[in-house]
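In: Based on what follows, work out the 3D shape:
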Amino acid sequence: MTAEPVHFYFDPACPWAWMASRWIMEVEQVRDIDVTWRQMSLWALNEDKDIPEEYREFQERIHPMSRVLARAIAEHGDDVAKPLYDALGERIHHQERKDLDAVTAEALAEVGLPAELMAAGDDASLDEVLREKKQRVTELVGDEVGTPTITVAGSSFFGPVVSPAPQGEAAGRLWDGCVLVAGTDGFFELKRTRDRDPIFHV
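Out: Purely as a prediction, here's the structure:
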């Protein structure tokens, strides 16, 4: 039996995408799925939006890192997306590192990618690549959402936004529910107010 193909779209700076990525890694252990990891750019998603100045500053801070990630994937293939995402996310979300240039350089080194990729952080030509990555996601789920976005069995959805990340069979049950509602014609939204921040350590 062939594993169900799944596409997981992430921005490495998004804490909720990170939570969902840890969850779907648990799902891989208890459900027959095959995850392909795809970059999405929150910078590109928000570049033309009216957002708070503090969030705008955050988008500009993550912008060079997003360019480097895009160049790394373009030059070294889709297989580097997940290990590079893991290396970036560990430093950003778990270690709470703020120097994103240092974080990016260390992540490249960890996964064995050339340090010369850091130059991509200043390459404005990559912005069109980031916009194209964003466009793929907005074509799937619209431009009112972001990351994480997941595609499975012909359906796409934003989320889940969950904290902490369920483990074991609990992860599998959440997956079953997400697939069920995403595959329901005309279904758009389940939501409630968040009452906690991402819980990275359980």
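
In: C-alpha only now, for contacts and for neighbours.
Out: OK.

In: can you tell me which helix in this protein is longest?
Out: In the chain, assigned by DSSP state H, the helix with the most residues is helix 53-76.

In: isn't residue 11 right up against residue 21?
Out: No - counting by C-alpha atoms under 8 Å, residue 11 stays clear of residue 21, with 10.6 Å between them.

In: Find the residues that touch each one of these two.
Out: Common neighbours of residue 11 and residue 21 (criterion: C-alpha atoms under 8 Å, 6 or more residues apart in numbering): residue 148.

In: Do a quick rundown of the helices in the protein.
Out: Under DSSP H, the chain gives helices at 15-30, 42-46, 53-76, 81-89, 100-110, 127-141, 168-182.

In: what comes into contact with the last one?
Out: Going back to what we said before, that points to helix 168-182. By C-alpha under 8 Å, 6+ apart, helix 168-182 touches 23-24, 26-27, 29-31, 152, 155-157, 160, 165-166, 187-188.

In: any idea which of those residues is closest to residue 194?
Out: For the contacts of helix 168-182, the residue nearest residue 194 by C-alpha to C-alpha is residue 160; the value is 12.1 Å.

In: Could you also give me the structure for this second sequence? I'd like to compare it with the first:
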Amino acid sequence: MTNVDMWFDPKCPWAWIASRWLLEVERVREVRVRFHVLSLAVLNEDREVAAWYREWLDTAWGPARVATAVEQEFGDPRGIYTALGNRIHLEKQPLGRPVYLAALAEAGLPAELADAAESTVYDEIMLTGNREALAPVGEDLGTPAIHVTMPDGSINAFFGPVVSPTPRGEAAGRLWDGVLLVSGTPGFFELKRARTRPEVS
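Out: This is a model prediction of the structure:
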């Protein structure tokens, strides 16, 4: 069994697609995924960014804080991520307390965790999580960040993949095989082409 740790921001569409891909990979490969929060709002708090992106980031605090609260209190936030992600990325619901409450209820979690959205109590923990996720990948990157624990105990860490739509079934497994192959090659840094379609799940 290969252990995989993925860091996500609940608002990031590319992380959402990558997470759904990894859930498919679990079905077709001997892989176990653990999810963790990487807050893009924290990552970019003191950076100069475009006005549209700052506006996007300003609304990213709430869901990241709620997911972090769940992770701290209950462990792997897989359930709340799915519940939030469906509402954010598929249903396009506006962010706010009603979304957090509905997602928490769906995941079987206490409603009071919605209070974290407006609190700074978990912000230092999010900063620590960001550092853990990006240390072996690169501080200039973001989500999705993935760490794979290899058979020899080493960590194969990378940003991505950025893919759309979500590969399903054996197609997900083949992409996994390829990603592991190229990311495990010493000195390999980037493989990229222009995006020709919008992100979809």
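
In: I'd like the helices of structure 1 written out as a markdown table, with mean neighbour count added.
Out: Listed next are the helices of structure 1 as a markdown table, based on neighbours: other C-alpha atoms under 10 Å:
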| stretch | mean neighbour count |
| --- | --- |
| helix 15-30 | 21 |
| helix 42-46 | 21 |
| helix 53-76 | 18 |
| helix 81-89 | 20 |
| helix 100-110 | 18 |
| helix 127-141 | 17 |
| helix 168-182 | 17 |
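
In: Apart from its neighbours in sequence, what residue is nearest the residue in structure 1 that residue 60 of structure 2 lines up against?
Out: Using TM-score structural alignment, the partner of residue 60 of structure 2 in structure 1 is residue 62. Counting by C-alpha to C-alpha, 6 or more residues apart in numbering, residue 62 of structure 1 lies nearest to residue 13, which is 6.9 Å off, once chain neighbours are set aside.

In: aligned partner of that neighbour in structure 2?
Out: Checking TM-score structural alignment: residue 13 of structure 1 goes with residue 11.

In: Please apply the same query to residue 119 of structure 1.
Out: When structure 2 is aligned by TM-score structural alignment, residue 119 of structure 1 is paired with residue 115.

In: how near is the closest residue to that match other than its chain neighbours to residue 165 of structure 2?
Out: Nearest non-adjacent residue to residue 115 of structure 2, counting by C-alpha to C-alpha, 6+ apart: residue 66, 7.7 Å away. Relative to residue 165 of structure 2, residue 66 of structure 2 is positioned 27 Å away (C-alpha to C-alpha, to the nearest Å).

In: Who are the contact partners of the match of residue 60 of structure 2?
Out: Contacts of residue 62 of structure 1 (C-alpha under 8 Å, 6+ apart): 13, 43, 100.

In: Can you tell me what the second one aligns to in structure 2?
Out: Structural alignment places residue 43 of structure 1 opposite residue 41 in structure 2 (criterion: TM-score structural alignment).

In: Dead centre of structure 2: give me the residue that sits there.
Out: For structure 2, the residue lying nearest the average C-alpha position, counting by C-alpha atoms, centre = their mean, turns out to be residue 8 (1.5 Å).

In: Report the contact partners of that one.
Out: 15, 16, 35, 36, 37, 38, 39, 143, 144, 145.

In: One more pass at 6 Å, please.
Out: Applying C-alpha atoms under 6 Å, 6 or more residues apart in numbering, we find residue 8 of structure 2 in contact with 15, 37, 38, 143, 144.

In: just residue 47 of structure 1 next, same as before
Out: Residue 47 of structure 1 neighbours (C-alpha under 6 Å, 6+ apart): none.

In: cutoff 10 Å now
Out: Counting by C-alpha atoms under 10 Å, 6 or more residues apart in numbering, residue 47 of structure 1 makes contact with 41, 56, 59, 60, 131.

In: wait, isn't the last one in contact with residue 41?
Out: Read that as residue 131 of structure 1. Yes - Residue 131 of structure 1 is in contact with residue 41 according to C-alpha atoms under 10 Å; the separation is 7.4 Å.
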